[in-house]
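Student: what follows is a protein structure lacking sequence information:
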């Protein structure tokens, strides 16, 4: 079966949340996103630009562990890379404000 074509992010986001029902998976996404933000701050304060190389490892590493070992599904990044990237940050914000359970 072909993957669904989403016409907008608002149409995609409910699917994204269904792919993140496991609390441990969501928490691993949150940890990875938090580490990305902290690493960006560190990079700009210290001007040690090579730390940019860590960003994909931090972001995708934690998220993919959550999907493969806890959620037991295929990360949406493989099919919807742009919407999935946006979804990570919207879900991060939604967890911070209590809209998505952490």
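Tutor: Thanks, I have it. Predicted model only: the values in this text are computed from it and were never measured.
Student: contacts and neighbour counts: CA atoms only from here.
Tutor: OK.
Student: please, where are all the helices along the protein?
Tutor: Ranges of helices within the chain are 9-18, 23-46, 54-65, 81-96, based on DSSP state H.
Student: let's bring in a second model and compare:
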């Protein structure tokens, strides 16, 4: 699928691309580390920490896709919707709506 009229339309596709539990776990770990890096930057007052945010977030997610899911991350075709999907899925995992 290439065109989505809205994030609401994109999100079911996004979830389908994350059907493997290990992939979702990798996303969850990476997103949690992104939050930890942001907290570290705020606590220390050192913005250099923020350089690690994309490495943590995308690094873990991409390993999840290439190693476990065996697909290409949506980041390459739908970067904004994919980023939004990461955080919606993260919140849904925390709420128990998506299982890891």
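Tutor: Received, thanks. Being a predicted model, the structure only gives us computed values, none of them experimental.
Student: care to give me the TM-score?
Tutor: Here the TM-score for the pair of chains, by TM-score structural alignment, normalised by the length of structure 2, is 0.98; 100 aligned residues with a Cα RMSD of 0.6 Å.
Student: picking up where we left off before, and the helices of structure 1: which comes nearest residue 74 of structure 1?
Tutor: helix 54-65 (8.4 Å; Cα to Cα).
Student: circling back to that earlier point, right, and the helices of structure 1 - which one's nearest residue 71 of structure 1?
Tutor: helix 23-46 (6.2 Å).
Student: which residues in structure 2 does that closest one match up with?
Tutor: Under TM-score structural alignment, helix 23-46 of structure 1 corresponds to residues 21-44 of structure 2.
Student: give me the distance from the matching stretch to the chain's centre.
Tutor: On the basis of Cα atoms, centre = their mean, to the nearest Å, stretch 21-44 of structure 2 sits 9 Å off its chain's mean C-alpha point.
Student: just the buried residues of that stretch, please?
Tutor: Residues 22-31, 33-38, 40-41 are the ones in stretch 21-44 of structure 2 that count as buried (16 or more other Cα atoms under 10 Å).
Student: now swap in stretch 65-84 of structure 1 and tell me
Tutor: Those would be 65, 66, 67, 70, 71, 75, 76, 77, 80, 83, 84, for stretch 65-84 of structure 1 by 16+ other Cα under 10 Å.
Student: give me the most central residue, structure 1.
Tutor: Nearest to the geometric centre of structure 1 sits residue 88, at 3.3 Å (Cα atoms, centre = their mean).
Student: which residue packs closest to that one, ignoring adjacent ones?
Tutor: Leaving out its chain neighbours, the residue that sits closest to residue 88 of structure 1 by Cα to Cα, 6 or more residues apart in numbering is residue 29, at 7.2 Å.
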